[in-house]
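Visitor: quick one, fold the following:
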Amino acid sequence: MSAHCQLTGIGPVFGNNVSHSHRRTRRRWNPNIQPRRYWVPSEGRFIRLTLSTRAIKTIDKIGIDRALARIRARGEKI
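Guide: Down below sits the predicted model:
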């Protein structure tokens, strides 16, 4: 499963671990990605999405149909 959200497009962020002696090593912060299955009444089918937890809350707020419109506007195929 790739570490990017289908709704928001958020992906991993890169930076440095800095030790007490200030040695720097590369690291990455992955978003909290969760697989979810939603029923889409307008299409009469279930869809599977990989979403960040923030995107799950957004779908709860705006609804699955508006969220799908945003995903398709970004050019993602569902």
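
Visitor: only C-alpha atoms for contact and neighbour calcs from this point on.
Guide: Noted.

Visitor: now do the contacts for residue 32.
Guide: Neighbouring residues of residue 32 by CA atoms under 8 Å, 6 or more residues apart in numbering: 52, 53.

Visitor: how about this one, so we can line them up?
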Amino acid sequence: MARYCEICSKGVVSGNKVSHSHRTSKRIWAPNVQRVRVIENGTPTRKYVCTRCLRSGKVERYV
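Guide: Next up is the predicted model:
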């Protein structure tokens, strides 16, 4: 699955997972990206879109 939004280019962010004893290991935070059909230039296409863009109305879904 794609790990970035094709509308706002939101992608993965890396950082450290910190345990209770403060030992660290690398980890990533991935955005909530879903494959939806959207209307682009009058034709329906499939894109990977984050849920923030879906909720704010930055894309028009094809029903």
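
Visitor: where does the TM-score land?
Guide: The TM-score (TM-score structural alignment, normalised by the length of structure 2) is 0.80; 60 aligned residues with a CA RMSD of 1.7 Å.

Visitor: now the helices for structure 1?
Guide: 53-62, 64-73 (DSSP state H).

Visitor: could you export those as a markdown table, including mean neighbour count?
Guide: Formatted as a markdown table, these follow (neighbours: other CA atoms under 10 Å):
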| stretch | mean neighbour count |
| --- | --- |
| helix 53-62 | 14 |
| helix 64-73 | 15 |
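
Visitor: redo these as CSV? Include distance to residue 43 of structure 1.
Guide: Shown next, in CSV, are these (distance: least, CA to CA, whole Å):
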stretch, distance to residue 43 of structure 1
helix 53-62, 17
helix 64-73, 9
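
Visitor: which stretch among these comes nearest residue 22 of structure 1?
Guide: Closest to residue 22 of structure 1 of the helices of structure 1, according to CA to CA: helix 53-62, at 32.9 Å.

Visitor: whereabouts in structure 1 does stretch 25-34 of structure 2 align?
Guide: Following TM-score structural alignment, the aligned partner range for stretch 25-34 of structure 2 in structure 1 is 25-34.

Visitor: what about residue 26 of structure 1, how many neighbours?
Guide: When neighbours are counted by other CA atoms under 10 Å, residue 26 of structure 1 registers 9.

Visitor: the closest residue to it other than its chain neighbours - how many residues pack around it?
Guide: Spatially, and ignoring its direct neighbours in sequence, residue 26 of structure 1 is nearest to residue 16 (4.5 Å; CA to CA, 6 or more residues apart in numbering). For residue 16 of structure 1, the count of nearby residues is 11 (other CA under 10 Å).
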